[in-house]
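> the following comprises the amino acid sequence and a computationally predicted model.
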Amino acid sequence: MKKNFKSFFIIFIGALLVAMGTYFFLAPNHIAAGGISGAAIIINSIFPILPIGALMMAMEVILFITGILIIGPVFGGKTIFCSFSVSGIILLLEKFFPNVRPLSNDMLVQLIFGVLICGVGMAIVFDQDASTGGTDIIAKIINKYFKISIGKCVLIADIIITVAASIVFGIDKGMYAILGVILNATLIDTVIRNLNTYKQVAIISNSGEEIKDYIVDTLDRSATIYYAKGAYNNNEREVITTVVNRKQFLKLKDYIKDIDERAFITVNEVNEVLGEGFAEIA
């Protein structure tokens, strides 16, 4: 229950970022940088009477059903929560901050800020095995069957909307939209890669038993023990290896420093860890 609450809370934070990036930076400049939000911006520019948030909600239904059927109910449930969170937040922003205008005359700067905020939010959502809905569901389906990185899948799914943006808003804004989609795809892959970076740690210490207990009992991680012979004096030593996240590594390093300053530690960054205690093997 606690784990599910944490996951939904993280998804909500991602949704909040996507909504703010879209409403304050992309929408006022008519930058339709892909996604359902981009499609909603295009339609809203043609029919201003139709609110962006309401349009986003209306366009989600078919894609929701598709995502649930193809990817599964857990993904579908999280995606529904995220998508309606984004749409609902935008509706609230439209109520409390109506008629938002571009924050500056520099469209490129606003594009970059909008994509940065939205891209980080989307990456957070994807990392929780969800999506913001709309074309992101299509991206997730492509990712599932073709094993292409999620950022590239988003790029594939959004390219049609950027072409439409070029037709509706002109080639200049269309080119901005294409640039935004490319930046967004790159940022999503980068953020997800960093969110899933772990530390593979090998430790040689005279306090091996204490370190093993700390890893298992305090960090709630396992460890592998093997023995190696040193080339300098031919002594056989115990080597403790484990994989931990960044926060756990800092705790482990501080603990080892407190009990054995002469410990020998090697650290490697691991971009993906699959199996028990980590991501499932897909």
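Arrived safely, thanks for sending. From a predicted model like this one, the values you see are computed outputs, not experimental measurements.

> C-alpha from now on. contacts and neighbour counts both.
Will do.

> would you confirm that residue 31 belongs to a helix?
No. With DSSP: H, G, I helix; E, B strand; the rest coil as the criterion, residue 31 is coil rather than part of a helix.

> second structure for comparison follows:
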Amino acid sequence: MLRFFSVTVGSLIIAVAYNWFLIPHNILSSGISGIAMIIGILSPLDTGLMNFLLNLPLLIIGYIKLGRDFILYSILSVVVLSVALYVIPIQAVAHDVIISSVFGGVLTGIGVGIVLRSSACTGGFDIVSLLLTVKRDMPIGTILSAMNGIVVIISGFFLGWDAALYTLVSIFVTGKVVDAVHTRHIKLTLMIITSKGEDMKQRLLDSVYRGITVMDGEGAYSKTERKILMTVISRYELTNIKGLIQDVDPQAFVNITETVEVVGLFHRG
């Protein structure tokens, strides 16, 4: 319930940022939402409707290729955001463009950070990046930067280069606030000791896209055989994985340590 509430509130904050600070001044957000904004500004089509339609095929593919729980809550975020964009009236709260771009970026960053802390995303380029890293193990930061650069260039051609520069300001501020709210870059090492090793392994593989190493273990005192599962995850996945572990084996022993560096094959989704 808390996770559902957090994803909903974060998505509503993003919608307020868009309709009250960014869209009235032709300032775009990053990702698919930015493309939806361009369409909404230049045509009679509603931004919320376009945001949903553009994200729909990505969410379907993500549901098939990525973790189920992650995508289900991401679908919730996209639906809430799209409906809120449709319902909340577009009106400028501040008339200064710079203030609007900065404050809109701050609100967007807070909303996105809350959604990410709930082990979900707002759809769009995040899902595209995750899918590409699954296929080619490409660095997600580079992919996102390239795709957001395309959005800025498109906004320059269609809305003017002043709007493109204000969009850059908004995207930059959003990124800084997201980093402050949600430490997504932090990696954690999980060591799970459980008597339900096969069930635990399968549940994790079905729900989270991470490699898992399985080892045999034995209790020194009880002499009971155990399975030891070790994996490295991103910080934003921890909430989801802790819930999964609790569901499969409430008696499992879990050691969580912060990872200084990861060398080798690791999908940075």
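Received, thanks. Bear in mind the structure is a predicted one, so any value in this text is a computation, not a measurement.

> what's the TM-score for these two chains?
The TM-score (TM-score structural alignment, normalised by the length of the second structure) is 0.63; 194 aligned residues with a CA RMSD of 3.0 Å.

> and the strands in the stretch 51-200 of the second structure?
Remark: strands assigned in the stretch 51-200 of the second structure by DSSP state E, counting those that start in this stretch are 187-194.

> now which residue in the second structure aligns to residue 63 of the first structure?
Counting by TM-score structural alignment, residue 63 of the first structure corresponds to residue 58 in the second structure.

> pull the longest strand from the second structure.
Counting by DSSP state E, the longest strand found in the second structure is strand 225-234.

> wait, isn't residue 129 of the second structure in contact with residue 140?
Yes. Applying CA atoms under 8 Å, one finds residue 129 of the second structure in contact with residue 140, separated by 5.7 Å.

> in stretch 171-187 of the second structure, what counts as buried?
Within stretch 171-187 of the second structure, the residues scored as buried using 16 or more other CA atoms under 10 Å are 171, 172, 173, 174, 175, 177, 178, 181, 182, 184, 187.

> so which of these is the closest to residue 116 of the second structure?
Distances from residue 116 of the second structure to those, taken as CA to CA, are shortest for residue 182 (6.9 Å).

> any idea what the closest one aligns with in the first structure?
Checking TM-score structural alignment: residue 182 of the second structure goes with residue 192.

> what's near enough to touch that match?
Shown in contact with residue 192 of the first structure (CA atoms under 8 Å, 6 or more residues apart in numbering): 123, 124, 126, 127.

> which residues of the stretch 1-150 of the first structure fall in helices?
Ranges of helices within the stretch 1-150 of the first structure are 2-21, 35-46, 52-70, 73-96, 107-127, 135-146, 150-169, based on DSSP state H, counting those that start in this stretch.

> in the third one, which residues are buried?
Translated: helix 52-70 of the first structure. The neighbour-count check on helix 52-70 of the first structure (16+ other CA under 10 Å) flags 52, 53, 55, 56, 57, 59, 60, 63, 64, 67, 68 as buried.

> got the angle between that helix and helix 135-146?
On the basis of axes from the mean of the first three to the mean of the last three CA atoms, to 10 degrees, helix 52-70 of the first structure is oriented at 20 degrees to helix 135-146.

> I figured residue 231 of the second structure hits residue 187, correct?
No. Applying CA under 8 Å, one finds residue 231 of the second structure not in contact with residue 187, separated by 10.4 Å.

> mind checking how far stretch 161-177 of the first structure is from the chain centre?
26 Å (CA atoms, centre = their mean, to the nearest Å).

> whereabouts in the second structure does that stretch align?
Under TM-score structural alignment, stretch 161-177 of the first structure corresponds to residues 151-167 of the second structure.

> residues of that stretch that come out buried?
Residues of stretch 151-167 of the second structure classed as buried by neighbour count (16+ other CA under 10 Å): 151, 152, 154, 155, 156, 159, 163, 164, 165, 166, 167.

> okay, the second one and residue 113 of the second structure: tell me how far apart.
In this view, residue 152 of the second structure and residue 113 of the second structure are 22 Å apart by CA to CA, to the nearest Å.

> just to revisit the earlier point, how about the match of residue 63 of the first structure, what does it touch?
Shown in contact with residue 58 of the second structure (CA under 8 Å, 6+ apart): 123, 124, 127, 128.

> export the residues you listed as TSV, with columns for distance to residue 22 of the second structure and neighbour count.
Shown next, in TSV, are the contacts of residue 58 of the second structure (distance: CA to CA, whole Å; neighbours: other CA atoms under 10 Å):
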residue	distance to residue 22 of the second structure	neighbour count
123	19	27
124	18	24
127	23	22
128	24	21
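
> looking at those residues, which one is closest to residue 213 of the second structure?
Nearest to residue 213 of the second structure among these, with distances taken as CA to CA, is residue 127, at 25.5 Å.

> please name the residues that touch the equivalent of that closest one over in the first structure.
Using TM-score structural alignment, the partner of residue 127 of the second structure in the first structure is residue 137. By CA under 8 Å, 6+ apart, the contact list for residue 137 of the first structure reads 63, 64, 67, 131.

> adding distance to residue 240 of the first structure, write those residues out as JSON lines.
Converted to JSON lines, the contacts of residue 137 of the first structure look like this (distance: CA to CA, whole Å):
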{"residue": "63", "distance to residue 240 of the first structure": "48"}
{"residue": "64", "distance to residue 240 of the first structure": "46"}
{"residue": "67", "distance to residue 240 of the first structure": "43"}
{"residue": "131", "distance to residue 240 of the first structure": "38"}
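
> biggest separation within those, which pair?
Between any two of the contacts of residue 137 of the first structure, the greatest separation by CA to CA is 11.2 Å, found for 63 and 131.

> which non-adjacent residue is nearest the residue nearest in space to the middle of the second structure?
With distances taken as CA atoms, centre = their mean, residue 121 lies nearest the centre of the second structure, 2.7 Å away. In space, residue 121 of the second structure comes closest to residue 74 once its chain neighbours are excluded; the distance is 5.0 Å by CA to CA, 6 or more residues apart in numbering.
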